[in-house]
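Trainee: got a predicted model here, sequence first, then my questions.
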Amino acid sequence: MNLEHLLSDEDKAIRNTVREFVNKEIMPVRTLIEEDLTLVRAIHQKLVDLGIQEGGYPKEYGGTGPYSYLTLCVITEELARGDAGISQSVGINAGLILGPAMVVGNTDVLDRWASNFTGDDASFACLSMTDATGGADTENPLLHGRGITTTAYLDGDEYVINGTKSWPTHAGIANVYLTVCNTDPNLGDEGIALIYTPRKSEGLRFGNPEPKMGFKTAINASIFYDNVRVPAKYRLAGPGIDAQVYHGAMTGTQWHSAALSLGVAQAALDIALEYTGTRKSGGKPVREWSMAAGILADMAIRIEMTRAAVYNLSIMMDNPEAYGPPFTPKMVSRASSTKIFAADTAAWVTNKAVELMGANGISPEYHIEKYLRDAKIMQIWLGGQQISRYRVARGYYKYEINGDADGQE
């Protein structure tokens, strides 16, 4: 990896620790964990025991961090090499959900929930974002919040939330839900509200876990808000700032998806290299044939370019004084470009690995079909590759609909 010199000694030590953990604790059971969530829970607890979860939180709340984006990228990539769903969960729990409260200094939120993630037990958080009606409208930057159909209105010192969310990760098992709401669709970005919602809130209900072809180790389910009352102090910050953080969250989620894609692609290449090195055709290993060697080379090229892009993005996000804060159209564009490229790389590489392995490529025994399923999901979430391209375009010019230039900088 050409950015190796930019990793600190601590980053390298963490990478080695996580890599060894994945090889020992995940690789031997990566097929079994898709059908047995008790094994998944056990793995999460072992990662907590390693200190991975508490590393996302500041020392004043019992943590040992927070992580830099580059450090969390290293962790995400290595864990996704074993299982993308587990890696996704770890990133969410290790600060990505409570991170906005750290940034704006909402001590009410941190005092309530941070200790859940710096203790001895595995704990879960949830970004409750995509609305059941409209789907990707929630994430569409051209709508400036008007596509968010979950509503919130202030009643005294409480917000009252109504709506339905689809597909949030950790729905039903999380202790805290960062709920994306709209206080007034006519206000555009000013109407966006981010409200941390306790799990045990009256009127908050959850659907059954969704059956999925991939990311089976991460639970997704619907969330129903029926006049859910939440203390106003659990709103992230207020009008304007909430919108900035929400747009910044698009940068963060796209970055996270890119890092996950990188780990999946690397796992696929590792499997293909091992298989084609031992499987023989025409009296010699498959990878000794020029056609196979060319495919493997193309797989490696795309992964190396993806790694450079993902690590470069991580460093930019760690240096906002040079590249701008995450909510700016330019940074959202950079993150979206990286996510699109990384997700396409993961899908292309896993597909080529299956082709190299023939019928064995679709057999669970050889594991590659698992990574193929996970890779496809990363192309379709967060609004998909199409909505992500809107974000890319807005980093270069004022691309809007109906002449609406709200939020452009």
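Mentor: The structure has been received and is ready for your questions.
Trainee: please make it C-alpha for all contacts and neighbour counts, starting now.
Mentor: Will do.
Trainee: what segments of this structure are helices?
Mentor: Under the criterion DSSP state H, the chain contains helices at 9-21, 37-50, 69-82, 84-91, 99-104, 107-118, 241-278, 290-317, 320-323, 329-357, 368-380, 384-394.
Trainee: let's bring in a second one:
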Amino acid sequence: MQYDLTEEQLMLKETVARIAREQVAPGAEKRDEEAQFPWDMVEILKENALFGADFPEVYGGSEMGLLALCVMIEELAKACASTAVILLVHELGTMPIFLAGNSEQKSRYLPRLAAGDALIAFGLTEPNAGSDVSSLRTRAVKEGDGYLLNGSKIFISHADVAEVICVAARTDTTVPGHKGTGVFIVDKGTSGLSIGKREKKMGLRASSTVEVVLEDVRVPAANLLAEENSGFPIIMKTLDITRIPVAAQAVGIAQGALDYAIQYTKERQQFGKPLFSFQGLQWMMADMATRVEASRQLTYKAAALFEAVPKNLDRVSRELIRHSAMAKVFAADTAMQVTTDAVQLLGGYGYVKEYPVERMMRDAKITQIYEGTSQIQKVVISSTL
């Protein structure tokens, strides 16, 4: 399959790289230190019409596709992973609506989301349901012309700043989770919906991660995606697709760390010559560069495979599932290894906050965990063989 970047995608890559270099990178260290959600970065993404990259034109998006979105996330992640994750979470939260929303639901929500006038989150993980999605305990009980939602979600990115949350809940507890789950669109300000604990994290510190509490949250039946007990396939296909942008984020973090390490080792003198001239360090960087490029190719291939089919529940093939999981696990493990090696290449300087590679190392770790751990990706891969 051909998945080289088109002229339009190359122009987009250059544009986003410039934005990242000039407007995102300068404040990355401060954002990490302050650990506050970066609304100024939201405005930059909004001003440059980046939120709607993968949205259909009919709803106000630019319809550039998943590969274009991955390119954008990669370029932003080179400078600041916390800024890149804004676009990643936006795609994650919207994907259930892309996949299973009816025309009325799409018309009601997608235009605001495409413009960046509203942010969205995906309420899935619970204290007892992480990798095991079928073990959800949040309940959705039919009452009149709507549903009452009760339960709690943890580790939900951007739920505190989102106008909309797609929430997964059990609609029938008499059957296994994969047969009795629904996905609901919940609007901010709905009675009973509140934000609980805010997590203090190792990395992605400028990206908020919170607990979501649902106490008799009344949701209209019109906000249920697809049918009452059909939510499990929506959830799984959402993750199958959106782990590809996570891989792109990992590629960007790794490339950013590698770029900085190369620059540093060419400038830093030891024993009368640049560190870059020592063969042992050259071999380290050769391995780092090879893994980063392999990760990029896996990610772009997975994105290209997805673009070859429509966004619906019936057209996510085993091949796509395999490639998306391969891209995610390989890119995430690469990001962790490359950032760790970058810290090593900088020696003592790599361990202090004055230099960005320690932040990149902390940011890289989550890519091995969220949207399916590296271990779960290997289960997914093997299940398609």
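Mentor: Nice, I can see it. None of the values given here were measured: they were computed from a predicted structure.
Trainee: TM-score for the pair, please.
Mentor: After superposition, the two chains reach a TM-score (TM-score structural alignment, normalised by the length of the second structure) of 0.93; 382 aligned residues with a Cα RMSD of 2.1 Å.
Trainee: returning to that earlier point: mind putting the helices of the first structure into CSV with distance to N220 of the first structure and mean neighbour count?
Mentor: Converted to CSV, the helices of the first structure look like this (distance: least, Cα to Cα, whole Å; neighbours: other Cα atoms under 10 Å):
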stretch, distance to N220 of the first structure, mean neighbour count
helix 9-21, 25, 16
helix 37-50, 13, 17
helix 69-82, 18, 25
helix 84-91, 11, 24
helix 99-104, 21, 17
helix 107-118, 20, 18
helix 241-278, 16, 24
helix 290-317, 26, 19
helix 320-323, 32, 11
helix 329-357, 20, 25
helix 368-380, 13, 23
helix 384-394, 17, 20
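Trainee: got CSV for those helices, with distance to G191 of the first structure too?
Mentor: As requested, those are exported to CSV (distance: least, Cα to Cα, whole Å):
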stretch, distance to G191 of the first structure
helix 9-21, 40
helix 37-50, 37
helix 69-82, 29
helix 84-91, 28
helix 99-104, 18
helix 107-118, 21
helix 241-278, 8
helix 290-317, 26
helix 320-323, 26
helix 329-357, 19
helix 368-380, 27
helix 384-394, 20
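Trainee: out of the ones you listed, flag the one nearest P198 of the first structure.
Mentor: If you check each of those against P198 of the first structure by Cα to Cα, helix 107-118 wins as the nearest, at 9.1 Å.
Trainee: what angle do the closest one and helix 37-50 make?
Mentor: 100 degrees (axes from the mean of the first three to the mean of the last three Cα atoms, to 10 degrees).
Trainee: my read is that I33 of the first structure contacts T217, right?
Mentor: Yes: I33 of the first structure lies in contact with T217 (Cα atoms under 8 Å); the separation is 6.7 Å.
Trainee: these two: who's more crowded?
Mentor: Legend: neighbour count by other Cα atoms under 10 Å for I33 of the first structure and T217, higher for T217 (23 against 19).
Trainee: aligned counterpart of the more buried one in the second structure, please.
Mentor: By TM-score structural alignment, T217 of the first structure lines up with A206 in the second structure.
Trainee: now do T278 of the first structure
Mentor: Looking across to the second structure (by TM-score structural alignment), T278 of the first structure lines up with E267.
Trainee: give the contact list for the residue lying closest to that match once chain neighbours are set aside.
Mentor: The spatial neighbour of E267 of the second structure that comes closest, neighbours along the chain excluded (Cα to Cα, 6 or more residues apart in numbering), is P274 at 6.2 Å. Contacts for P274 of the second structure (Cα atoms under 8 Å, 6 or more residues apart in numbering) come out as 265-268.
Trainee: burial of the nearest residue to V210 of the second structure once chain neighbours are set aside, as a residue count?
Mentor: Excluding its sequence neighbours, the residue lying closest to V210 of the second structure (Cα to Cα, 6+ apart) is R198, at 4.4 Å. Look at R198 of the second structure: counted by other Cα under 10 Å, it has 15 neighbours.
Trainee: anything in contact with each of I33 and T217 of the first structure?
Mentor: V40.
Trainee: residue in the second structure paired with Q266 of the first structure?
Mentor: Match for Q266 of the first structure (TM-score structural alignment): Q255.
Trainee: same check on C73 of the first structure?
Mentor: Looks like C73 of the first structure aligns to C70 there (TM-score structural alignment).
Trainee: G134 of the first structure contacts G147, doesn't it?
Mentor: Yes: counting by Cα under 8 Å, G134 of the first structure does reach G147; the two are 7.0 Å apart.
Trainee: mind checking which of those two has more residues around it?
Mentor: A direct count of neighbours by other Cα under 10 Å for G134 of the first structure and G147 places G147 higher, at 22 against 12.
Trainee: just confirm that one contacts D137, I think it does.
Mentor: Yes: between G147 of the first structure and D137 there is a contact under Cα under 8 Å: 4.7 Å.
Trainee: name the nearest residue to the residue nearest to the spatial centre of the second structure, sequence neighbours excluded.
Mentor: Nearest residue to the geometric centre of the second structure (Cα atoms, centre = their mean): L88, 3.5 Å. Ranked by Cα to Cα, 6+ apart and with sequence neighbours excluded, the top spatial neighbour of L88 of the second structure is P245, at 6.2 Å.
Trainee: alignment lookup: K378 of the second structure to the first structure.
Mentor: Match for K378 of the second structure (TM-score structural alignment): R389.
Trainee: what of A168 of the second structure?
Mentor: Aligned partner of A168 of the second structure by TM-score structural alignment: V180.
Trainee: just give me the match in the first structure for A308 of the second structure.
Mentor: A308 of the second structure maps onto N319 in the first structure, by TM-score structural alignment.
Trainee: for that match, give its distance to E274 of the first structure.
Mentor: From N319 of the first structure across to E274 of the first structure, the span is 38 Å (Cα to Cα, to the nearest Å).
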